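Colleague: Have a look at this fold, sequence not included:
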């Protein structure tokens, strides 16, 4: 295992064997002995599940930490100077940011280990946690696959050679990204739903992700035919539905009421897997920390 002094800026940073090591660590019990490390959480974008999953993990491991919620530091200060200050104060920085470039600059100039817990481009903690459940099933990605969590899950699924069907409007197809990830691997991307007789898993994300400036009403109009609803439940043999919470509420467009990426009856159905997704996210964070550095913990099988 070679996590030592290694940033987690995006999903390209982890190799296949490292992902498998994280997933395997979840199954094992460990006796932990803490050594002194200074930890900071930069929360540029308010969060419920991701930040609280991290705090839950750190509390479980009896680790002290500092939270910076002040956006002034990133928006008003010189980012390189801010990064150097962080490096003097902290060993590990968990960051939730609107800008991937900010994450890269802090990693380059701080000298601290940076772990991306969400940015506009990637959501590695969410994706790695969901990999634990995505076994040898057909996986459908519904919606705009340029979202941060879709980008992360596609990268990681490609490393594990999983079969993926992307059901998305052509306007959101990103062939440059797909060629970079699946240069010699197969992937299906389509505007027409491919019906499989085998059991499948649907992976979904919010239609308006963090950092987007697109008009929400226009995006709904483009994606409304790619919604997960009762019709989809009848067409496909769905085992579970994964979603990067929170799900958007109903929206009115020209006095017409629309439900967004998931209809309410689907969101509240037995197909939903959201509770276990949240619990597994906590396990992934703990596993990453445990594997992260021997000077951080003594790990006993």
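Modeller: Structure received. Since this is a predicted model, take the numbers as computed values, not measurements.

Colleague: going forward, measure contacts and count neighbours with C-alpha atoms only.
Modeller: Noted.

Colleague: Tell me where the stretch 201-301 of the chain has helices.
Modeller: Ranges of helices within the stretch 201-301 of the chain are 216-223, 230-235, 264-267, 274-292, based on DSSP state H, counting those that start in this stretch.

Colleague: doesn't residue 56 make contact with residue 282?
Modeller: Yes - applying CA atoms under 8 Å, one finds residue 282 in contact with residue 56, separated by 7.0 Å.

Colleague: Look at the two and report which has more neighbours.
Modeller: residue 282 (24 against 16; other CA atoms under 10 Å).

Colleague: Identify the residue spatially nearest to that one, adjacent ones excluded.
Modeller: Nearest-residue entry for residue 282: residue 53, 5.0 Å, with adjacent residues in sequence omitted and distances by CA to CA, 6 or more residues apart in numbering.

Colleague: host element of that neighbour?
Modeller: helix 49-60 (DSSP states H and E).

Colleague: Tell me which other helices or strands that helix touches.
Modeller: In terms of contacts (3 or more CA pairs under 8 Å, 6 or more residues apart in numbering; DSSP states H and E), helix 49-60 is packed against helix 274-292.

Colleague: Could you tell me the angle between the helix it packs on and helix 49-60?
Modeller: If you take axes from the mean of the first three to the mean of the last three CA atoms, to 10 degrees, helix 274-292 sits at 50 degrees to helix 49-60.

Colleague: and helix 274-292, what other elements does it pack with?
Modeller: If contacts are counted by 3+ CA pairs under 8 Å, 6+ apart, helix 274-292 sits against helix 16-25, helix 49-60, helix 124-131, strand 238-244.

Colleague: go again using 10 Å as the cut-off
Modeller: Under the contact criterion of 3 or more CA pairs under 10 Å, 6 or more residues apart in numbering; DSSP states H and E, helix 274-292 touches helix 16-25, helix 49-60, strand 113-118, helix 124-131, strand 238-244, strand 297-300.

Colleague: about what we covered before: can you list contacts of the helix holding residue 53?
Modeller: With CA atoms under 10 Å, 6 or more residues apart in numbering as the test, helix 49-60 has contacts from 39, 41-43, 45, 61-65, 67, 94-96, 117-118, 123, 125-126, 244-246, 278-287, 289.

Colleague: Out of those, which end up buried?
Modeller: Among the contacts of helix 49-60, those classed as buried by 16 or more other CA atoms under 10 Å are 39, 41-43, 45, 61, 65, 94-96, 117-118, 123, 125-126, 244, 278, 280-287, 289.

Colleague: ranges for the strands of the stretch 101-250 of the chain?
Modeller: For the stretch 101-250 of the chain, applying DSSP state E, counting those that start in this stretch gives strands covering 113-118, 138-142, 164-167, 188-190, 200-205, 238-244.

Colleague: dropping in the other structure now:
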């Protein structure tokens, strides 16, 4: 019998981890570990039997689509893939109408889109939980998988230093939020002009007061990585910024995670990357394919972390 802790998130949205308490985040991680262990034993509790998840994809995805679809199947539910071609939203239907109609059909809505404002509007008018599967501002499901991976490898978040090196994008924002919620120090190192959103940074620092986490930003990657327990990076040109590739390469080249930079971290550091990765750009093959890399554990943990979210928001437990 799989025992899942009731968190009290039923019917809630997941737009950013900053909207959740530290306790709620920690309990999501504990439930993810429980569901992962059960799945490895061949046990799949049918906690979402009869439930349906509408999945709106305005951006392409490998890990997000597969992990959510498989997660719903393992939990006894059903996932519907909805591209802009499948929805009138792609032809200009108001978000309000889409939210109200889908809420009459499905038990939850997952959306992957560039606009965080669109997700907020969808949540405003939806009567079922809305899950942010990536926007230009946040990537909370990825951050939960990241935390789960760190928890498995380091056992505790307290006293850890996680360093993100690269573009101050949605992944960086969600790592700030994640670290703040679990009491893990986070340093983000970016070039001038590519820093994190100041409003999101301020919210993360405010949240960190509760857990004692230290949140900081810098333009010095070497100073940031020194004595790091976790090194994290992402592509230099996220979706929507492909036209800036050459400009970004020039600005971010000094922020490449290579063996020289990684040597400044602790001997037992772990390397993470949300994938897809461009070897030879933001990270060298020696690092991402080396002994410190846990990118495939991290990718797998998208499945288990998202199952915990789906259960917390949609199950009758």
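Modeller: Everything's here; your move. The structure presented is a predicted model; accordingly, all values stated were derived computationally and were not measured.

Colleague: Would you give the TM-score for this superposition?
Modeller: With the length set by TM-score structural alignment, normalised by the length of structure 1, the two chains reach a TM-score of 0.86; 286 aligned residues with a CA RMSD of 2.3 Å.

Colleague: corresponding residue for the residue nearest to residue 282 of structure 1 in structure 2?
Modeller: For residue 53 of structure 1, the aligned residue in structure 2 is residue 67 (criterion: TM-score structural alignment).

Colleague: for residue 286 of structure 1, same thing?
Modeller: Under the alignment (TM-score structural alignment), residue 286 of structure 1 pairs with residue 307 of structure 2.

Colleague: Residue 270 of structure 1 now?
Modeller: That one, residue 270 of structure 1, aligns with residue 291 by TM-score structural alignment.

Colleague: So that match is in contact with residue 272, correct?
Modeller: No - applying CA atoms under 10 Å, one finds residue 291 of structure 2 not in contact with residue 272, separated by 11.7 Å.

Colleague: Who has more neighbours out of the two?
Modeller: Under the criterion of other CA under 10 Å, the comparison of residue 291 of structure 2 against residue 272 puts residue 272 first, with 25 against 12.

Colleague: residue contacts, that one?
Modeller: Neighbouring residues of residue 272 of structure 2 by CA under 10 Å, 6+ apart: 146, 149-150, 164, 230-234, 287-288, 292-299.

Colleague: switch to 6 Å and redo it
Modeller: Listed by CA atoms under 6 Å, 6 or more residues apart in numbering, the contact partners of residue 272 of structure 2 are 232, 295.

Colleague: Excluding chain neighbours, give the residue nearest to the equivalent of it over in structure 1 in space.
Modeller: By TM-score structural alignment, residue 272 of structure 2 lines up with residue 242 in structure 1. Computed as CA to CA, 6+ apart, the closest residue to residue 242 of structure 1 that is not its neighbour in sequence is residue 203, at 4.7 Å.

Colleague: where's residue 52 of structure 1 relative to residue 95 of structure 1, distance?
Modeller: Per CA to CA, to the nearest Å, residue 52 of structure 1 is found 13 Å from residue 95 of structure 1.

Colleague: ok, back up a step: is it possible to get the helices and strands packed on helix 274-292 of structure 1 out as CSV so that each row also shows distance to residue 215 of structure 1?
Modeller: CSV is the format used below for these (distance: least, CA to CA, whole Å):
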stretch, distance to residue 215 of structure 1
helix 16-25, 36
helix 49-60, 26
strand 113-118, 22
helix 124-131, 26
strand 238-244, 21
strand 297-300, 47
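
Colleague: In structure 2, what residue corresponds to residue 226 of structure 1?
Modeller: Structural alignment (TM-score structural alignment) places residue 226 of structure 1 against residue 255 in structure 2.

Colleague: Could you do residue 38 of structure 1 as well?
Modeller: In structure 2, residue 38 of structure 1 lands on residue 52 (TM-score structural alignment).

Colleague: okay but its match is in contact with residue 109, surely?
Modeller: No - taking contacts as CA atoms under 6 Å, residue 52 of structure 2 lies outside contact range of residue 109: 8.8 Å.

Colleague: Please say which of these two ends up with more neighbours.
Modeller: A count of neighbours by other CA under 10 Å puts residue 109 above the other of residue 52 of structure 2 and residue 109, at 26 against 20.

Colleague: who's in contact with that one?
Modeller: Residue 109 of structure 2 makes contact with 53-55, 130, according to CA under 6 Å, 6+ apart.

Colleague: Kindly reformat the residues you listed as JSON lines and extend each row with distance to residue 9 of structure 2.
Modeller: Output for the contacts of residue 109 of structure 2, formatted as JSON lines (distance: CA to CA, whole Å):
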{"residue": "53", "distance to residue 9 of structure 2": "17"}
{"residue": "54", "distance to residue 9 of structure 2": "19"}
{"residue": "55", "distance to residue 9 of structure 2": "20"}
{"residue": "130", "distance to residue 9 of structure 2": "12"}
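
Colleague: which one of those is nearest residue 239 of structure 2?
Modeller: Comparing the contacts of residue 109 of structure 2 against residue 239 of structure 2 with CA to CA places residue 55 closest, at 18.7 Å.

Colleague: Are we agreed that that closest one is in a strand?
Modeller: Yes - secondary structure of residue 55 of structure 2 (DSSP: H, G, I helix; E, B strand; the rest coil): part of a strand.

Colleague: dump the residue contacts of it.
Modeller: By CA under 6 Å, 6+ apart, the residues touching residue 55 of structure 2 are 80-82, 109-111.

Colleague: do residue 114 of structure 2 as well
Modeller: Shown in contact with residue 114 of structure 2 (CA under 6 Å, 6+ apart): 135-136.

Colleague: which SSE is the counterpart of it in structure 1 in?
Modeller: Residue 114 of structure 2 maps onto residue 98 of structure 1 when the alignment is built from TM-score structural alignment. Under DSSP H and E, no helix or strand contains residue 98 of structure 1.
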